[in-house]
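Trainee: Quick one: sequence plus predicted model below, questions after.
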Amino acid sequence: MSPGDEHDSFGGVGGSGQTRTRLPEGNSGDFHGSARRPARGSRSLLAVVGVVVLLVTAIAFANRGGGEPATTAGPTSDRPGRATPTTATGVRPVTGKNGQIPTGHTQNTQGAQSAATNYAVALGSVDMFQRGPRTDIVRATHDPAVTDALLKRLDASYTADFLTSIGLDANGLAPSGLTFVSRTVPVGAKVRDHTATTATVDVWCTGLVGLAGTGSTKPVTSTWFTLTQKLTWVGGDWRISSSSQTEGPTPVNGDNRASVADEIAEAVEEYGGFTYAR
């Protein structure tokens, strides 16, 4: 079963009410885009699967069950639903790292937002398509109580056949001359509810996924989604206990000219990602 197949079944697990995403047919062409934008329903399989990487974390936990965290009202500035700008608040940003993933988030709503946002970036990265790096990411971002079961499910999903179907080799690497792109870019975050040791955080994101370079038949495309992470305070930091994803909010496409594949490949290689802290 591929990650895409698991995602399609996730919508019906345990009556969870999560959304179901159908995987559309792939696109073709040598360019990142064209003057004529494809219909929304014909987004490439690769684009959807890349974003679904973030959803796979939810699948294992949906079958495990578990209750909702209790809601505890905090100070006025921390109450769920109250909009706050993504700016510095005076609390020192995280300074530690577990590999490439920030650690040491503060035990408050600000720290929960930073953790959820940083984890969204890691779980939407190219490294999730390679077994060794994927294991490191999952162990660095998730509650140890759930990591082993999740890793087994992920390893069973990212088979050589599946990776080949999206243009990668059996090790999750792009063909020579092409650059595999998988990036999640957070736009904002909000806390839905929290206690001293639990939090539910929504992270609104846009994603870039595809193969960039001359001759690519799976051009880099973008999508919008909201990732909801349930976090637990364990081992001195926030860790994911479960997650889910819904489509949008999606803005109207602008009139920007789509870049050719080589321009996208060059940009991905030259522009690094960010560590997010509120």
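Mentor: Great, that's in hand.
Trainee: C-alpha from now on. contacts and neighbour counts both.
Mentor: Noted.
Trainee: Count the neighbours of the residue lying closest to T197 once chain neighbours are set aside for me.
Mentor: Closest residue in space to T197, ignoring its immediate chain neighbours: W233 at 4.8 Å, by C-alpha to C-alpha, 6 or more residues apart in numbering. When neighbours are counted by other C-alpha atoms under 10 Å, W233 registers 21.
Trainee: Report the separation between W233 and G81.
Mentor: Distance of W233 to G81, computed by C-alpha to C-alpha, to the nearest Å: 21 Å.
Trainee: returning to that earlier point: regarding the residue nearest to T197, which helix or strand does it belong to?
Mentor: Secondary structure here is read from DSSP states H and E; on that basis W233 sits in strand 221-234.
Trainee: residues of that strand that come out buried?
Mentor: 221-233 (16 or more other C-alpha atoms under 10 Å).
Trainee: what's downstream of that strand, the next helix or strand?
Mentor: Next helix or strand after strand 221-234 toward the C-terminus (DSSP H and E): strand 237-247.
Trainee: let's bring in a second model and compare:
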Amino acid sequence: MSLGDEHGARGEDGGYGGTGQTRTRLPDSAGDVYGGARRGGRSSSRSLVTVVGVVVLLIAAIAFANRGGDDSDAGADGGSKPEAASTAASGERPVQTKSGGIPSGFPQTEQGAQSAASNYAVVLVSADILKPTRRGEIVQQVFVTDKVAALKDKLDKAYSEEFLSNVGLDENGNAAAGQTYVSRTMPVGTKVTDYSDSAATVEVWCTGVFGTAGDDSKNPVSNDWFTMTLQLRWAEGDWKVDSFSQKDGPAPVNGDNTVSPSDEIAKAVEEYGGFTYAR
């Protein structure tokens, strides 16, 4: 999804400066904004249904929290294609432990670093990160100790009450009655661009669904593709995040899918659980 457009200019670090503005394009017809019509390959109806506001705000908040970091394409040298073994599943079992609901206890290996990065990408772009009480627990669990205080402060400022209001949530990060806020991230693949026994840089290619499901929602659930780069450090017997950033894509052509009604989206979020990811 395009993040340029008229709201929020790209900063020097390649991110977006946390404008707190929302861009939405709603269909002309009344009723459920999810409709039920087929979306053609390049039809104007699909462009009307495409809603980018929530994703823009989430990415702007991440960029705000990482302002001053390196947002360059690490390891993108345009060289030869990787061998099949480097992209195939490792077959290693995922971790067996969780701390605060977040997978933990990753092995001190490249595969362990990739598994950690995948699971941390999920939690850092989740609905829980928008809840003030849950956010502190996530930061405490995911980040290295010496970065916790600074990151907690930055994220609190990024996910301000104004930001939450712009995405249709109250000060506690909860959706209005009859609505369900959705923020689900699914890693598609990982790539290690730098590794040692004490530090690793891992890129996680992700897709996700973001928005508010409900009859009166101004931010219907839409999907996005992005890549998160996580700088990891081996600390306290586990991989922890030292810093992270994100960029758009790679994104495929949108399929000609039937758009689901809002109640079906909300029901899916409640009934389908997430995964623990392992490389």
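Mentor: Cool, got the structure. If you're wondering where the values come from, they're calculated on a predicted model, not measured in any experiment.
Trainee: Overlay them and tell me the TM-score.
Mentor: Put the two chains on top of each other and the TM-score (TM-score structural alignment, normalised by the length of structure 1) is 0.81; 251 aligned residues with a C-alpha RMSD of 2.8 Å.
Trainee: quick one, the strand holding W233 of structure 1 and strand 237-247 angle?
Mentor: 150 degrees (axes from the mean of the first three to the mean of the last three C-alpha atoms, to 10 degrees).
Trainee: Was I right to think A116 of structure 1 contacts W204?
Mentor: No: look at A116 of structure 1 against W204 with C-alpha atoms under 8 Å: they stay out of range, at 10.6 Å.
Trainee: more neighbours, these two?
Mentor: Applying other C-alpha under 10 Å to A116 of structure 1 and W204 shows that A116 carries more neighbours, namely 32 against 25.
Trainee: That one belongs to a helix?
Mentor: Yes: under the criterion used here (DSSP: H, G, I helix; E, B strand; the rest coil), A116 of structure 1 sits inside a helix.
Trainee: quick one: contacts for it?
Mentor: 201-203, 229, 231, 240 (C-alpha atoms under 8 Å, 6 or more residues apart in numbering).
Trainee: so how far is V191 of structure 1 from the closest residue to H105 of structure 1 other than its chain neighbours?
Mentor: In this structure, H105 of structure 1 finds its nearest non-sequential neighbour in G111, 4.8 Å apart by C-alpha to C-alpha, 6+ apart. Here the criterion is C-alpha to C-alpha. By it, G111 of structure 1 lies 10 Å from V191 of structure 1.
Trainee: Which members of the buried residues of strand 221-234 of structure 1 define the maximum pairwise distance?
Mentor: The span of those, defined through C-alpha to C-alpha, is set by T221 and W233 at 35.2 Å.
Trainee: quick one: the equivalent of A113 of structure 2 over in structure 1 from S244 of structure 1, how far?
Mentor: Matched across to structure 1, A113 of structure 2 falls on A112, judged by TM-score structural alignment. With distances defined as C-alpha to C-alpha, the gap from A112 of structure 1 to S244 of structure 1 amounts to 16 Å.
Trainee: Of these two, which one has the most company?
Mentor: Set A112 of structure 1 next to S244 and count neighbours by other C-alpha under 10 Å: A112 wins out with 31 against 23.
Trainee: quick one: the strands in the stretch 151-279 of structure 2?
Mentor: Here the stretch 151-279 of structure 2 has its strands, by DSSP state E, counting those that start in this stretch, at 180-195, 199-213, 222-235, 238-248.
Trainee: what span of structure 1 lines up against the first one?
Mentor: With the alignment judged by TM-score structural alignment, the segment of structure 1 matched to strand 180-195 of structure 2 spans residues 179-194.
Trainee: Give me the buried positions along the matching stretch.
Mentor: Per 16+ other C-alpha under 10 Å, stretch 179-194 of structure 1 contains these buried residues: 179-186, 188-194.
Trainee: so the residue nearest to H105 of structure 1 touches G236, yeah?
Mentor: No: assessed by C-alpha under 8 Å, G111 of structure 1 is found out of contact with G236, at 11.6 Å.
Trainee: So what's the residue count around S44 of structure 2?
Mentor: For S44 of structure 2, the neighbour count with other C-alpha under 10 Å is 12.
Trainee: Contacts only, for the spatially most central residue of structure 2.
Mentor: What sits nearest the mean C-alpha location of structure 2, by C-alpha atoms, centre = their mean, is V125, with 3.5 Å. Contacts for V125 of structure 2 were tallied using C-alpha under 8 Å, 6+ apart; they are 58, 183-185.
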